[in-house]
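> take a look and give me a structure for this.
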Amino acid sequence: MTAASNRTVLVLNGPNLNLLGKREPHIYGSTTLTDVEQRLHALADELGLTVEFRQSNWEGQIIDWIQEARERGTGILINPAGFTSTSIAILDALLASERPIVEVHVTNIHKREEFRHMSYVSKAADAVIAGAGPHGYELGLRHLDTLLGNAQPSA
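As a prediction, this is how the structure comes out:
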């Protein structure tokens, strides 16, 4: 099955995103990861996509999921969180995935501490959405729909 014919998107969330809405709400807001997941499922239904939503604090688990996406032909929407600027292993897995990839960040990582500005994941991503808050996930899913060949890009 080719990536264009598969209507599944794997949404991967990195470390501490299980605390979204609870951890530093002045930075990340009050929307929880469960809220984000519910919004994505609703949007996926509208777009005719299937979303598999996952979160792990373990780098190896995220790599296993990326490798699974390679075998299943899914698109990947990823918020690598704390692994953004540290994980060459996640970058390597994404590069090997041969799948459409959208990287998303709740905050604008370029307006934060300097160490957050560099993203290894961006080197594999087809698009990066940062600073749109939890809505960035929805923007990312819409873009993946386009990358999967089922929608027309907007001008």
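> make it CA atoms for all contacts and neighbour counts henceforth
Will do.
> so the residue sitting nearest the centre point of the chain, which state does it fall into?
Centrality entry for the chain: nearest residue to the mean C-alpha point is residue 78, 2.0 Å, by CA atoms, centre = their mean. Taking DSSP: H, G, I helix; E, B strand; the rest coil as the rule, one finds residue 78 in the strand state.
> one more to line up against the first:
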Amino acid sequence: MKLLIINGPNLNLLGTREPDTYGKESFEDYFSKLQFKFRETELSYYQSNIEGELIDRLQQADMEFDGVILNAAAYTHTSIGIGDAVKAIGIPVVEVHISNTFSREQFRHKSYISANAKGIIIGFGLSSYDLAINSFLIK
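Got it, this is the predicted structure:
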């Protein structure tokens, strides 16, 4: 199984950005733990702050991976283009959010991704990524 984790804007700042909301661990450190924990799964990681680059990577993933774990961050609530890309590709996408978006500002309650995602995992901190990986491994 080959899975790609795609993180959107500002998630490159994990570990320093709003640690009360997002924790104190960088995603790179956490990703190393995921690779160790899920040794039999080939995990790759991509992060960009640029909407078009996220769309390009989703389209490329369709030919390279069995699934995508997508945390589009703020673009979740604003990007019809990312939502359309999720709909257009032929592999499943699990939408992930570190925080509980429904306990935050009202504008974070809308997702342009959810309707076309295999599933949604929200609010379990970085463990949301573990849960998403497991969702691909459960038969």
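> map the residue nearest to the centre of the first structure onto the second structure.
Counting by TM-score structural alignment, residue 78 of the first structure lines up with residue 70 in the second structure.
> these two touch, right, that match and residue 86?
No - counting by CA atoms under 8 Å, residue 70 of the second structure does not reach residue 86; the two are 9.4 Å apart.
> now do the shared contacts for those two.
Common contacts of residue 70 of the second structure and residue 86 (CA atoms under 8 Å, 6 or more residues apart in numbering): residue 93.
> just checking, the residue nearest to the centre of the first structure touches residue 106?
No - under the criterion of CA under 8 Å, residue 78 of the first structure makes no contact with residue 106, lying 11.3 Å away.
> where along the second structure do the helices fall?
Secondary structure of the second structure (DSSP state H): helices at 19-22, 27-37, 51-64, 80-88, 127-137.
> and the angle from the last one to helix 27-37?
Comparing the axes of helix 127-137 of the second structure and helix 27-37 via axes from the mean of the first three to the mean of the last three CA atoms, to 10 degrees yields an angle of 40 degrees.
> number of nearby residues for the alignment partner in the first structure of residue 59 of the second structure?
Aligned by TM-score structural alignment, residue 59 of the second structure pairs with residue 67 of the first structure. Using other CA atoms under 10 Å, residue 67 of the first structure has 17 neighbouring residues.
> so how far is residue 113 of the first structure from residue 85 of the first structure?
12 Å (CA to CA, to the nearest Å).
> kindly report the same for residue 152 of the first structure.
36 Å.
> what lies in contact with stretch 119-138 of the first structure?
Contacts of stretch 119-138 of the first structure (CA under 8 Å, 6+ apart): 28-29, 31, 36, 39-40, 43, 77, 80, 84-88, 90-91, 94-95, 100-109, 139-140.
> are any of these buried, and if so which?
Neighbour-count burial (16 or more other CA atoms under 10 Å) applied to these gives 28-29, 31, 36, 40, 43, 77, 80, 84-86, 90-91, 94-95, 100-107, 109, 139-140.
> quick check: residue 130 of the first structure vs residue 80 of the first structure, distance?
Counting by CA to CA, the gap from residue 130 of the first structure to residue 80 of the first structure is 12 Å.
> okay, and the common contacts of those two?
Both residue 130 of the first structure and residue 80 are in contact with residue 104, where contact means CA under 8 Å, 6+ apart.
> what residue in the first structure is paired with residue 114 of the second structure?
Residue 114 of the second structure maps onto residue 122 in the first structure, by TM-score structural alignment.
> typo on my end, it should be residue 83 of the second structure
Counting by TM-score structural alignment, residue 83 of the second structure corresponds to residue 91 in the first structure.
> what count of nearby residues applies to the nearest residue to that match once chain neighbours are set aside?
Among residues not flanking residue 91 of the first structure along the chain, residue 121 sits closest, at 5.3 Å (CA to CA, 6 or more residues apart in numbering). Residues lying near residue 121 of the first structure (other CA under 10 Å) number 28.
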